[in-house]
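>>> Sequence below, structure please.
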Amino acid sequence: MNYRRLGRSGLQVSELSIGSWVTYGSQIDRGLARESLAAARDAGVNFFDNAEGYAGGKSEEIMGEALKELAWPRVSYVVSTKFFWGLSEGPNQYHTLNRKYLLNAIDGSLKRMQLDYIDLVFCHRPDPNTPVEETVWAMSDMISRGKALYWGTSEWSADEIRAAWAIAERHHLHKPVMEQPQYNLFHRRRVEDEYRRLYEDIGLGLTTWSPLASGLLTGKYRDGVPADSRAQLKGYDWLRAALTDADKNAIVARLADLAAQLGCTVGQLAIAWILKNPHVSTVITGASHVAQIKENMLALDVAQKITPEIKAQIEAIVGDAYN
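Down below sits the predicted model:
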């Protein structure tokens, strides 16, 4: 495992990391979570991603219990959570980044995860109804109070990130240091184009999610939707159309042929392609069982095979079939 700095910060995170979206609380319980975290740790993973809203808070509880049982030294791993969606409907309780919500939300996450502090906290989406300055002050105060170490954003526009950074700079507050965007072979423009200036200007780091496009880049949707896939889970019906897109599955088939020539799976090839982007601090992978984690970790070896020539072949196969 290699480790990369989180943007311009001094924090080092493993190139591949583990996320709990969809799986924790929906597909795996505490026992399986403990086994998967242990397998990832054995592979050198030190970053584990979560969010308040995943499985209505259950994901944080499961990860917290698993980490408690594993009893690793706290300094040896990095944990994140994200705020915006909330856990219950009502004023100042969901779909907001106001000060009242944020400073209550961090306390709830700390309790569910049974931790004294959370390493990385993200504003899970932008909030058009709260002044950015209010959000920046609240996130900075969260760090000043020792409840979090670094803060950042998720799926914010470049202009919104720059505005938050400028406010923090002007008031000598803790600045946002990372963004968590979706990034894969079919979803690229924000990372490669929109954020381009931010890497150099403010030292933005990326903890990217959905490297396999919700499973599309594994190839398992080429013949329809498997019974055990996430697209069959309650509340994930919206994924089915994208996962069964005929044109994209044809591209996946061609990528699979290239992967076979390299002696890997198409999923490993897709993850390895992301690892070649120097602006990505860590690629968040998901898994519902230990075997998937071990398979994903092999992408580290595949990345060594992504020469400029192979990268050009990948680009030619995908063409402009991305947003």
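>>> hey, let's count contacts and neighbours off CA atoms from now on
OK.
>>> Identify the residue nearest the geometric centre of this protein.
Trp209 (3.6 Å; Cα atoms, centre = their mean).
>>> if I pick it, what's in contact with it?
Taking Cα atoms under 8 Å, 6 or more residues apart in numbering, we find Trp209 in contact with 180-183, 283-285.
>>> just Asn2 next, same as before
14-15.
>>> how close does it get to Ser14?
To Ser14, Asn2 is 6 Å away according to Cα to Cα, to the nearest Å.
>>> Nearest residue to Leu11 in space, please, no chain neighbours.
Arg5 (5.5 Å; Cα to Cα, 6 or more residues apart in numbering).
>>> and the gap between that neighbour and Ile106?
In terms of Cα to Cα, Arg5 sits 24 Å off from Ile106.
>>> wait, isn't Trp165 in contact with Leu173?
No - between Trp165 and Leu173 there is no contact under Cα atoms under 8 Å: 9.1 Å.
>>> Name the residue in those two with the higher neighbour count.
Of the pair Trp165 and Leu173, Trp165 is the one with more neighbours under other Cα atoms under 10 Å, namely 21 against 18.
>>> What distance do you get for the more buried one to Val136?
Taken as Cα to Cα, the span from Trp165 to Val136 is 8 Å.
>>> next up, for comparison:
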Amino acid sequence: MYRQAGTSGLFTYPLALGTMQFGWTADEATSFAILDRYVEAGGNFIDTADIYSNWAAGNPGGVAERVVGRWLAANPGVRERVLISTKVRGPMGEEGRRGRGSPYQEEGLGRGWILRAVEASLERLNTDWIDIYWMHWVDNRVPVEESLAAMTELVQKGLVRYVGVSNFSAWRTMQALWAADRRGLVAPVALQPHYSIADPVRAHFERELARVAETYGLGVFPYSPLAGGFLTGKYRPDAPAPESVRAEGIRRRFFSEKNWRILAALEEVAAAHGATPAQVALAWLLSRPYVAAPIVGANTPEQLAGLLPAAELELAPEEVARLDEVSDWERWRTELEV
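Below is the predicted model of the structure:
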């Protein structure tokens, strides 16, 4: 069941567990229960970030990492059975501001910030190493060679096992791969893009970045694989969206004729398997040869339990072809132009 992440030595459960909700929309006790449920099912890839969730009032960042760290401390022996990935790039609220006056950047992908940030993440996570350390998004102020040199130092020290890039375009990913090859530095082995069957910017990934992943053996870990909840089927074309800021954002981003047809096709395939549209949307991603594991999040153990069957749901070739056809962005672009 476990899938190789590209051509790396990483093998992951087909669904990775995202932790953005931890300490934000899921309290610590609930977060522990979600983690327990995931590992009980065989899950082994836990994804977090240092900045989670510093956009929420009173949250300085580092909160999700601390929740994961306390869960690891409460479960001796589990660290050897799971992969932990976290990210570096963004400012850290009060945690970051404590260092004001430092000659180094207070965020970004410069060597000074990376070396400082990794030590803080390791402490919060209560671990001696990070399995994938993601560069969260591009830093235009710093040469990628400096970032990769810092990452190489962390790998050589045993603090990081592998390096990944998140929210990088195809040319930026190639720039990192070329720099690593030219300078003898550690190269990224994984990508974390925004990617789902209904993503309005899906073409940005499939047009070039997917080919980079296939050609250079990079494992892909899509985030927001359920389009913010749109692909769960709780939104209907003949019913108003719930009244909330989140629902309004989903309405603006995903309510379209194309996406209603995609949702209908997901429901059709789901009915044939006794599954849910969300499970089929995840299984569709897993049918892509370059995808290692979509990153799913949950606010409750019950929500997670409703997604886990996707790990074993295998779609027939004709079902994948049907979903490919109805969601084909090239076809829809042509129809819109006509």
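>>> give me every residue that touches the alignment partner in the second structure of the residue nearest to Leu11 of the first structure.
Taking TM-score structural alignment, Arg5 of the first structure has Gln4 as its aligned residue in the second structure. Counting by Cα under 8 Å, 6+ apart, Gln4 of the second structure makes contact with 10-12, 219, 292.
>>> Residues in contact with the lengthiest helix in the first structure: which ones?
Longest helix in the first structure, counting residues (DSSP state H): helix 246-262. By Cα under 8 Å, 6+ apart, the surrounding residues in contact with helix 246-262 of the first structure are 216-219, 221-222, 243, 265-266, 269, 302, 305, 314, 317-318, 321.
>>> does Pro289 of the second structure sit in a helix, a strand or a coil?
Following DSSP: H, G, I helix; E, B strand; the rest coil, we place Pro289 of the second structure in the coil state.
>>> what's the distance between it and Leu218 of the second structure?
Counting by Cα to Cα, the gap from Pro289 of the second structure to Leu218 of the second structure is 11 Å.
>>> who's more crowded, those two?
Counted by other Cα under 10 Å, Pro289 of the second structure and Leu218 do not tie: Leu218 has more neighbours, with 23 against 13.
>>> counterpart of the more buried one in the first structure?
Under the alignment (TM-score structural alignment), Leu218 of the second structure maps onto Leu204 of the first structure.
>>> Verify the stated contact: Arg70 of the second structure with Asn126.
Yes - look at Arg70 of the second structure against Asn126 with Cα under 8 Å: they come within range, at 7.2 Å.
>>> those helices in the stretch 51-200 of the second structure, which residues are they?
Along the stretch 51-200 of the second structure, counting by DSSP state H, counting those that start in this stretch, helices occupy 63-74, 93-97, 111-125, 144-157, 170-183.
>>> Switch these over to a markdown table; also include distance to Ala272 of the second structure.
Shown next, in a markdown table, are these (distance: least, Cα to Cα, whole Å):
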| stretch | distance to Ala272 of the second structure |
| --- | --- |
| helix 63-74 | 37 |
| helix 93-97 | 48 |
| helix 111-125 | 42 |
| helix 144-157 | 47 |
| helix 170-183 | 37 |
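>>> deepest of the ones you listed, which one?
For the helices of the stretch 51-200 of the second structure, the largest average neighbour count (mean count of other Cα atoms under 10 Å) is found in helix 63-74, namely a mean of 21.
>>> average distance between that helix and the first structure?
Superposed on the first structure, helix 63-74 of the second structure shows a mean distance to its aligned partners of 1.1 Å (mean Cα distance after the TM-score superposition for the first structure).
>>> and that helix, which stretch of the first structure?
The aligned range for helix 63-74 of the second structure is 58-69, by TM-score structural alignment.
>>> how far is stretch 106-118 of the first structure from where the chain is centred?
For stretch 106-118 of the first structure, the separation from the chain centroid amounts to 19 Å (computed by Cα atoms, centre = their mean, to the nearest Å).
>>> Which residue range of the second structure does that stretch align onto?
The aligned range for stretch 106-118 of the first structure is 118-130, by TM-score structural alignment.
>>> Can you list the neighbours in contact with the matching stretch?
50, 62, 65-70, 72-73, 79, 83-86, 88, 158-162.
>>> quick one: the helices in the stretch 201-338 of the second structure?
Counting by DSSP H, counting those that start in this stretch, the helices of the stretch 201-338 of the second structure are 202-204, 210-216, 245-254, 257-273, 277-286, 301-307, 317-327, 329-337.
>>> closest to Phe32 of the second structure out of those?
helix 301-307 (9.2 Å; Cα to Cα).
>>> Buried residues in that closest one, which are they?
Residues 301, 304, 307 are the ones in helix 301-307 of the second structure that count as buried (16 or more other Cα atoms under 10 Å).
>>> quick one: what's aligned to the last one in the first structure?
Translated: Leu307 of the second structure. In the first structure, Leu307 of the second structure lands on Asn296 (TM-score structural alignment).
>>> got the contact list for its match?
Applying Cα under 8 Å, 6+ apart to Asn296 of the first structure gives the contacts 267-268, 271, 285.
>>> which one of those sits closest to Glu194 of the first structure?
Using Cα to Cα, the contacts of Asn296 of the first structure come closest to Glu194 of the first structure at Ile271, 21.3 Å.
>>> per the alignment, the closest one corresponds to what in the second structure?
So, by TM-score structural alignment, Ile271 of the first structure is matched to Leu282.
>>> I figured its match hits Pro222, correct?
No - taking contacts as Cα under 8 Å, Leu282 of the second structure lies outside contact range of Pro222: 10.0 Å.
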